[in-house]
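1. give me a model of this one.
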Amino acid sequence: MIHNLKLASLLSFVAGIVNVAGFMAVNRLTTNVTGHFAFFADGVIAQDYAVAGVYLLFILSFLAGAFASNMVMELVATKNLKYIYTIPVLLETGILVCIAFISPEMLLRKANIIACVLLFSMGLQNALVTSVSNAVVRTTHLTGLFTDLGIELSQLFFYRKKEQQQKLRASIFLRTVIIGFFFLGCLTGGFGFFRWGIHILCLAAACLLAGLMYDTLKYRVVVLRRRYLQQF
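-> All right, here's what the predicted structure looks like:
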């Protein structure tokens, strides 16, 4: 639970930054595909297949990110479990840093391509956090979170046993934290974009690296502790 809470806080904050900064930079949704499905359907109905094709590309970019993330984790798992999450995080970090230094003119000219790349990175992140938390945590969009939160809030009135209440309250707290940090990330991304432009994505990348370093350090401490205890 504590691990999921830390993970959710960090990655939902990152997704919030990308959500707002990406939208302000290219005027496209860059963290989820729900809205893109509506635009895709609208394009098909209107027989504007060029527009529909663009939105289909957005959807497939997110899917490709999720696919790539899990493929990498499965491949790394056969070699060294210690680095299973390192490559997806470094890949997402690299993407955000590269986009952070794209000129405003290029952002306007290549808006659709940049949106695809950001959606790919969010697909990476969503698949990563889903795997790490055993499908408990999602961080790139809030629709499912608000659905689960509403269900669990209603269950508080019916599941009255102490263990049930404790489990529900812990889950409600986790979802509330994710929503809160996503909103905080949105505010940070918005204010940061007005001040520094797309460079605000560097903060999101720094957060990812900080989380990776923390996880690596924690792993080493655990290993050293076990070796120390084995000696006695």
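2. for the rest of this, base every contact and every neighbour count on C-alpha atoms.
-> Noted.
3. and the strand or helix carrying A64, which residues are buried?
-> Per DSSP states H and E, A64 falls inside helix 49-77. For helix 49-77, a neighbour-count test (16 or more other C-alpha atoms under 10 Å) marks 49, 51-52, 54-66, 68-70, 73, 76 as buried.
4. which positions in the lengthiest helix in the chain come out as buried?
-> When the chain is parsed with DSSP state H, its longest helix is helix 162-196. Neighbour-count burial for helix 162-196, counted by 16+ other C-alpha under 10 Å, picks out 165, 168, 171-172, 174-175, 177-193.
5. circling back: which elements pack onto the helix holding A64?
-> Packing partners of helix 49-77 (3 or more C-alpha pairs under 8 Å, 6 or more residues apart in numbering; DSSP states H and E): helix 34-45, helix 86-100, helix 111-132.
6. of the ones you listed, which approaches A15 most closely?
-> Nearest to A15, of all the helices and strands packed on helix 49-77, is helix 111-132, at 7.3 Å by C-alpha to C-alpha.
7. that closest one versus helix 86-100: what angle between them?
-> Here helix 111-132 points in a direction 160 degrees away from that of helix 86-100 (axes from the mean of the first three to the mean of the last three C-alpha atoms, to 10 degrees).
8. report the distance from the helix or strand following helix 111-132 to the chain centre.
-> Helices and strands here follow DSSP H and E; after helix 111-132, the next one along the chain is helix 143-155. On the basis of C-alpha atoms, centre = their mean, to the nearest Å, helix 143-155 sits 19 Å off its chain's mean C-alpha point.
9. this one as well, want them side by side:
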Amino acid sequence: MVTEGTDLISKLPKWVEAGAFILAFIAGSVNAIGLLGFKHQSVSHLSGTATLVGTQLLNSSYTDLFHLSGIMLSFMLGAALSGALLTGSSLKLGRHYDTLLVIEGLCLLSAIYLLQGGSFYGHYMASAACGLQNALATTYSGAIVRTTHVTGIFTDLGIMLGTTLKGERFDRRKAILFLLIIIGFISGGTFGALLFNQMQFQALAGPALICFILAITYRIYKTKTAPRR
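-> Reported below is the predicted structural model:
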């Protein structure tokens, strides 16, 4: 399993580390804003949300149960959108990564509008944005690169350290990529918290802007590197 992951990482372009860092930064920002402003509810991953659904089944709090289920469904629908627009499992120019990043940014801006109006549907838009992003990264990396949560990343790093103790080769590039994702997620959380303290829900405009910049950068790079006819 480690060998398969290593092969997939080696096939990714050299600039994927920068992209993974930025995507993790975005997700960390959104999740921090969610934790601070959405009743301490994570939106970039669903492990805690699924646990809360289980507890609400016992507490018979149907309002909270509906809301938590909506967050999970929104995350899945965001991932479904990525699956519909992307084809194949390799990173190739010409695919709709820029389109998805623009949609993610628009989802975050929609979340601002809804949350400022007191609508909990804003939580769903933020969760859909994270589901879309996580599927975007997972699609081109074979589930090796995940940018909206770091549980799997820490697990993979632990496996790598364990296999190294058995004498297997330590993949430095893979380890660096994982560390960049962790650093990006944590620093994004700091960024999101700082913005939330100053702007409340308008803080989501920060990660939305980064999505748009990343989409424009990808489009320019794709145009410049596309083969001329």
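10. TM-score for the pair, please.
-> TM-score of the superposed chains, computed with TM-score structural alignment, normalised by the length of the second structure, equals 0.84; 211 aligned residues with a C-alpha RMSD of 2.0 Å.
11. so E168 of the second structure versus S61 of the second structure, what's the distance?
-> 50 Å (C-alpha to C-alpha, to the nearest Å).
12. and for A205 of the second structure?
-> Relative to S61 of the second structure, and taking C-alpha to C-alpha, A205 of the second structure is found at 32 Å.
13. between those two, who's got more neighbours?
-> Per other C-alpha atoms under 10 Å, whichever of A205 of the second structure and S61 has more neighbours is A205, with 20 against 12.
14. translate the more buried one into the numbering of the first structure.
-> Alignment note (TM-score structural alignment): A205 of the second structure maps to C202 of the first structure.
15. just give the nearest non-adjacent residue to that match, would you?
-> Of all residues not flanking C202 of the first structure in the chain, V97 sits nearest, at 5.6 Å (C-alpha to C-alpha, 6 or more residues apart in numbering).
16. translate the one you found into the numbering of the second structure.
-> Looks like V97 of the first structure aligns to L109 there (TM-score structural alignment).
17. which ones are touching that match?
-> Listed by C-alpha atoms under 8 Å, 6 or more residues apart in numbering, the contact partners of L109 of the second structure are L204, A205, A208.
18. switch those over to TSV; also include secondary structure.
-> As requested, these are arranged in TSV below (DSSP: H, G, I helix; E, B strand; the rest coil):
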residue	secondary structure
L204	helix
A205	helix
A208	helix
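19. relative to G19 of the second structure, which of those residues is nearest.
-> A208 (15.3 Å).
20. number of nearby residues for the closest one?
-> With other C-alpha under 10 Å as criterion, A208 of the second structure counts 23.
21. same thing with the one 4 residues further on?
-> The number of residues packed near F212 of the second structure is 20, by other C-alpha under 10 Å.
22. repeat that for G43 of the first structure.
-> Neighbours around G43 of the first structure, by other C-alpha under 10 Å: 19.
23. check I112 of the second structure too.
-> 23.
24. again with C98 of the first structure
-> 12.
25. name the helix or strand for the aligned residue in the first structure for A24 of the second structure, please.
-> Using TM-score structural alignment, the equivalent of A24 of the second structure in the first structure is S12. If you go by DSSP H and E, S12 of the first structure is part of helix 2-26.
26. buried sites along that helix?
-> In helix 2-26 of the first structure, counting by 16+ other C-alpha under 10 Å, buried: 4-5, 7-26.
27. equivalent analysis for stretch 196-213 of the first structure, please.
-> Here stretch 196-213 of the first structure shows 197-205, 207-209, 211-212 as buried, counting by 16+ other C-alpha under 10 Å.
28. got the contact list for the residue nearest to the spatial centre of the second structure?
-> Nearest residue to the geometric centre of the second structure (C-alpha atoms, centre = their mean): T148, 3.1 Å. Shown in contact with T148 of the second structure (C-alpha under 8 Å, 6+ apart): L23, A24, A27, G28, S44, H45, C130, Q133, N134, F185.
29. cool, and V89 of the first structure?
-> Q125, L208, L209, L212.
30. looking at it, the second one is touching L91, isn't it?
-> No. Between L208 of the first structure and L91 no contact is recorded; they are 10.4 Å apart, counting by C-alpha atoms under 8 Å.
31. what do we get in the first structure for K224 of the second structure?
-> Checking TM-score structural alignment: K224 of the second structure goes with V221.
32. for A84 of the second structure, give its distance to K14 of the second structure.
-> A84 of the second structure is 26 Å from K14 of the second structure, by C-alpha to C-alpha.
33. same thing with D156 of the second structure?
-> 20 Å.
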